[in-house]
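Colleague: Here is my input, please return the structure:
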Amino acid sequence: MRDRETDDVFKTLVSELHSTLTPTTIMGITILAVGLFAYESLQSTPLLIATIAATLASLGKIAVSLAHRRADATKRSTVADAARWEKLQGLFIFVIAACVGTLATVAFAYRDLSVHMLAVALTFGYCAGVTVRISVRPFIAATAILLAALPPTLSVMLYGDTAHWILSLLCVIFLIAAMQSMLHVYGTTIRQIRLFLDMEHQARHDPLTGLLNRKALCEAYLSLGTADDVLTCVHCFDLDGFKSVNDRFGHAVGDALLAEIAGRLRESLDPPALAIRIGGDEFVILHPDVRDPADAEALARRVVALLGMPYQIAGDEITIGISLGYTMAISGSVDLEQMMVTADKASYRAKRNGGGIDREIPATLDLGKFSVAA
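Modeller: Take a look at the predicted model:
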């Protein structure tokens, strides 16, 4: 089912596995209580081994979930990270499920009705919990349910009397229902996560160009932090003659031109630089982690040259001018709005001079310590 999941959906679903701390704790205590009672009643060594193993595996699952939660909270996980956490979580889930299945199977090997009742309750309770909380990873959930429920169901069938045949039939029916419910929960969760991610994407992206919007720009800037040895550069630019393009060719062509410009920006920028459309024909480039001021000038020249090349839209060749201004500051020393105002001033000067590039650097910023050439 991995092919139904985008990378973001996959990472979100795997993250749900560390939300099972409370159910895992409750189930671990329940397994310990039922197992000890069954051992006290039957004096079966396999029962004791399964109980101890399940308890240790529950503690391991809790420890892994805590570590998984901390990892998700401290850094943005990659697909590879999520895959590793999924395997580790699945390992402990499989061990617990196998212990539950072993405990119930051994219990049904003895003719003690009280132990039978507890074994049935434990098996159904565990499978219900898996169906509800682990269905986000259907392979893990289905395997766990089969490990926990199938062996005791077969054990019940061996009794051969009517009551036990009915009980085994109920187990099979509930097993099938659990699988169907698991797939339903998984499908519903997938749809909800996709809807959430789509809404989150729309909240941070410009619908016409697909570039980041002002909200995403603010969030990205705030996430940069402070560093005395690193510069952050903000480039602001707009299009010269964009109104005449709309008047001559129509707004549909104007929109297509903006989309083409966005595509060229994406191709020309290397991470961690970001392109943002803040409205109309106004764009911003956030250029963090600049260690040589010459890099900011080089980026500005590359962008102006690339965006100034002709565009073929609806059979017409369109050329547009760029007026770009930029500024820079020590990372975290100046707020974003102030930097954008400063870069806008440089952009306006560039426009008054016929387009191209201008810059405005605060008098208090000593570029000499960042680059000898500066």
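
Colleague: CA atoms for contacts and neighbours, from now on please.
Modeller: Noted.

Colleague: Tell me where the stretch 151-300 of the chain has strands.
Modeller: For the stretch 151-300 of the chain, applying DSSP state E, counting those that start in this stretch gives strands covering 227-240, 274-279, 282-290.

Colleague: what packs against the last one?
Modeller: If I follow you right, that is strand 282-290. strand 227-240, strand 274-279 (3 or more C-alpha pairs under 8 Å, 6 or more residues apart in numbering; DSSP states H and E).

Colleague: Tell me the buried residues in the longest one?
Modeller: Of the residues in strand 227-240, those with enough neighbours to count as buried (16 or more other C-alpha atoms under 10 Å) are 230-240.

Colleague: Go ahead and name everything in contact with it.
Modeller: Residues lying outside strand 227-240 but in contact with it, judged by C-alpha atoms under 8 Å, 6 or more residues apart in numbering, are 281-291, 293, 296, 300, 320-332, 339-340, 343-344, 347, 351, 355, 370.

Colleague: sec struct for the closest residue to residue 194 other than its chain neighbours, please.
Modeller: Counting by C-alpha to C-alpha, 6 or more residues apart in numbering, residue 194 lies nearest to residue 9, which is 6.9 Å off, once chain neighbours are set aside. Secondary structure state of residue 9, per DSSP: H, G, I helix; E, B strand; the rest coil, is helix.

Colleague: Quick one: buried ones out of the contacts of strand 227-240?
Modeller: With neighbours counted by 16+ other C-alpha under 10 Å, those contain buried members at 281, 283-290, 293, 296, 300, 320-332, 339-340, 343-344, 347, 351, 355, 370.

Colleague: just how off-centre is stretch 329-344 within its chain?
Modeller: For stretch 329-344, the gap between its own C-alpha mean and the chain's C-alpha mean amounts to 30 Å (C-alpha atoms, centre = their mean, to the nearest Å).

Colleague: Please apply the same query to stretch 306-318.
Modeller: Averaged C-alpha coordinates place stretch 306-318 at 37 Å from its chain's average position (C-alpha atoms, centre = their mean).

Colleague: how about it: buried residues?
Modeller: For stretch 306-318, by 16+ other C-alpha under 10 Å, it's 307-308, 311, 318.

Colleague: could I get those residues as JSON lines with distance to residue 185 and secondary structure?
Modeller: As requested, the buried residues of stretch 306-318 are exported to JSON lines (distance: C-alpha to C-alpha, whole Å; DSSP: H, G, I helix; E, B strand; the rest coil):
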{"residue": "307", "distance to residue 185": "48", "secondary structure": "helix"}
{"residue": "308", "distance to residue 185": "51", "secondary structure": "coil"}
{"residue": "311", "distance to residue 185": "48", "secondary structure": "strand"}
{"residue": "318", "distance to residue 185": "52", "secondary structure": "strand"}
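
Colleague: one more to put side by side:
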Amino acid sequence: MWRRLGHTSRKSAPLPDAAYVELVDMVARPVMPVAFMGIALACVGLLLASRKQDALLLALTLAGIAVDIASVFLVLAYQRRAAQATILADEARGWERRYAIGLFSFAALLGAINARALMMAHPPESSLVPMLTSGLAFVFAGGVVSNVAFRPRLCAVGLALSATPTVIGLVVRATEATDIHILLGFVLQALLLSAFAVVGLLWAAETHATTRRQIISKLDFAKMARRDDLTGLANRVELRERFDEASTRLGPNEYLAIHCLDLDRFKAVNDAYGHLTGDLLLCAVTARLLTMVRREDTAARLGGDEFVIVQIGVRHPDEALLLARRIVRVLGAPYEIEGRSIQIGVSIGVALAPRDGLTLEQLVTRADAALYRMKRGGRGGVVFAEEPPPPSAANDS
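Modeller: Take a look at the predicted model:
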């Protein structure tokens, strides 16, 4: 069983961040199971403490109630945070750690309550304590398996902390029994709880694996819908998402640069060598382009030989100019495509937010207009919105 859980964990090691965040969300969002566990522990613990007049049982029960209340507030805080904006992987790890602390503390206190109650002196025929402790252990195990199965390690530790002391207490009671039927009853309860925990862990491992595959498949389909089929760059959908995200983080002294790129002489390559060569050339252009943009920037293909780059964190327009000139230089170097040396160029129009507009449509329109002023005045250069084309641009048609 532990090998199986470990195997599941190893398979989950390369889990994409988005899939991990979704799994954490499935565990940390539900509040009713957490509240119900607290109510069950409070009812059983207080009844046992009252029955046995035991201060330690009462203290353990009150501590369990306090931990559960804190866990409920943690879940509510998570729900509020998740409703505000997307939670990234690093933050999700923090939420999972806090949730795990609450879960493990609650499980340990529940196990301690059961062990304390079972190991106290009882009349041989008494069935109240084993009935209540076993019932509480089964309810908690069922709740953990159903609610935390998506994270098998949390499930395994929670079950171990709650079930192990309960099983030990039942075995101790069995060794003290003089009636064979009572002895077998305690042993049977211990075996059933152990078996339930084992089956629950195996089910959690299978649930995790199945859910993981489903989430990754869903993310892959979503990614395909936001990516250009040929180059793998962002398409219009992802371009808008990344722009909207970047614009919300735009600082008071920052620009967001929109670079509109159009390849020069690409149509001539298509006409001379065919569309397959043209597609290979676009992929080669993409590979070079990706070496020049940072991870936080966005490179997108809008179709044909038209590309857009969203450059964030620009403190001065010269930073955008430096990137654009580097793109012109690097993309203008010769390409080796199917044994042919092919050379093209690129013209770039640049618009800056908020100076030239605030929406993606405004900025692309103004950058595109600058690009075509460059095309009319001479290809292979860079023009900012509302700037005339540089007189040094070569007239290459």
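
Colleague: Select from the contacts of strand 227-240 of the first structure every entry located in helices.
Modeller: Secondary structure assignment by DSSP state H places 293, 296, 300, 339-340, 343-344, 347, 351 of these in helices.

Colleague: can you count the residues close to residue 1 of the first structure?
Modeller: Applying other C-alpha atoms under 10 Å, we find 7 residues neighbouring residue 1 of the first structure.

Colleague: and it, what does it touch?
Modeller: Here residue 1 of the first structure is in contact with no residue (C-alpha under 8 Å, 6+ apart).

Colleague: Contacts only, for residue 71 of the second structure.
Modeller: Shown here is residue 71 of the second structure, whose contacts under the criterion C-alpha under 8 Å, 6+ apart are 34, 99, 102-103.

Colleague: Of those - the most surrounded one?
Modeller: Of the contacts of residue 71 of the second structure, residue 103 is surrounded by the most neighbours, 23 neighbours in total, counting by other C-alpha under 10 Å.

Colleague: Aligned to that one, what sits in the first structure?
Modeller: Superposed on the first structure with TM-score structural alignment, residue 103 of the second structure falls opposite residue 93.

Colleague: Is it correct that its match falls within a strand?
Modeller: No - under three-state DSSP, residue 93 of the first structure falls outside any strand and is assigned helix.

Colleague: can you count the residues close to the closest residue in space to it that isn't next to it in sequence?
Modeller: On the basis of C-alpha to C-alpha, 6+ apart, the spatially nearest residue to residue 93 of the first structure that is not a chain neighbour turns out to be residue 144, at 6.8 Å. Burial of residue 144 of the first structure is recorded as 26 neighbouring residues (other C-alpha under 10 Å).

Colleague: Look up how far residue 58 of the first structure lies from residue 144 of the first structure.
Modeller: If you measure residue 144 of the first structure against residue 58 of the first structure using C-alpha to C-alpha, to the nearest Å, the figure is 14 Å.

Colleague: Going along the chain, name the helices of the second structure.
Modeller: Assigned by DSSP H, the second structure shows helices spanning 2-12, 17-28, 32-52, 55-84, 89-119, 128-148, 152-176, 180-225, 236-248, 266-273, 275-290, 317-331, 360-377.

Colleague: Which residue range of the first structure does the shortest one align onto?
Modeller: Spelled out, that is helix 266-273 of the second structure. Alignment note (TM-score structural alignment): helix 266-273 of the second structure is matched to residues 242-249 of the first structure.

Colleague: Stretch 195-213 of the second structure maps to which residues in the first structure?
Modeller: Using TM-score structural alignment, stretch 195-213 of the second structure corresponds to residues 173-191 of the first structure.

Colleague: what's next to that stretch, contact-wise?
Modeller: By C-alpha under 8 Å, 6+ apart, the list of residues contacting stretch 173-191 of the first structure from outside reads 5, 9, 127-128, 131-132, 135-138, 141-142, 145, 149.

Colleague: any idea what residue 155 of the second structure aligns with in the first structure?
Modeller: In the first structure, residue 155 of the second structure lands on residue 141 (TM-score structural alignment).

Colleague: is it true that that match touches residue 128?
Modeller: No - judged on C-alpha atoms under 8 Å, residue 141 of the first structure makes no contact with residue 128 at a distance of 10.4 Å.

Colleague: between the two, who's got more neighbours?
Modeller: For residue 141 of the first structure versus residue 128, neighbours defined as other C-alpha under 10 Å are more numerous around residue 141 (27 against 18).

Colleague: I'd like to know how far that one sits from residue 315 of the first structure.
Modeller: According to C-alpha to C-alpha, residue 141 of the first structure and residue 315 of the first structure sit 55 Å apart.

Colleague: can you list the contacts of stretch 173-191 of the first structure in CSV and add distance to residue 62 of the first structure?
Modeller: As requested, the contacts of stretch 173-191 of the first structure are arranged in CSV below (distance: C-alpha to C-alpha, whole Å):
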residue, distance to residue 62 of the first structure
5, 26
9, 24
127, 18
128, 19
131, 19
132, 18
135, 18
136, 18
137, 18
138, 20
141, 17
142, 21
145, 19
149, 23
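
Colleague: tell me which of those residues is nearest to residue 64 of the first structure?
Modeller: Proximity of the contacts of stretch 173-191 of the first structure to residue 64 of the first structure was ranked by C-alpha to C-alpha; the top entry is residue 137 with 16.4 Å.

Colleague: Touching, that closest one and residue 12? I think so.
Modeller: No - Residue 137 of the first structure lies out of contact with residue 12 (C-alpha under 8 Å); the separation is 10.8 Å.

Colleague: Those two: which is more packed in?
Modeller: Neighbours per residue (other C-alpha under 10 Å) separate residue 137 of the first structure from residue 12, with residue 137 holding more: 21 against 18.

Colleague: list the contacts for that one?
Modeller: Applying C-alpha under 8 Å, 6+ apart to residue 137 of the first structure gives the contacts 13-14, 186.

Colleague: Equivalent analysis for residue 114 of the second structure, please.
Modeller: When contacts are counted by C-alpha under 8 Å, 6+ apart, residue 114 of the second structure is found next to 133, 137, 165-166, 169.

Colleague: what does residue 37 of the second structure align to in the first structure?
Modeller: When the structures are aligned by TM-score structural alignment, the residue of the first structure matched to residue 37 of the second structure is residue 27.
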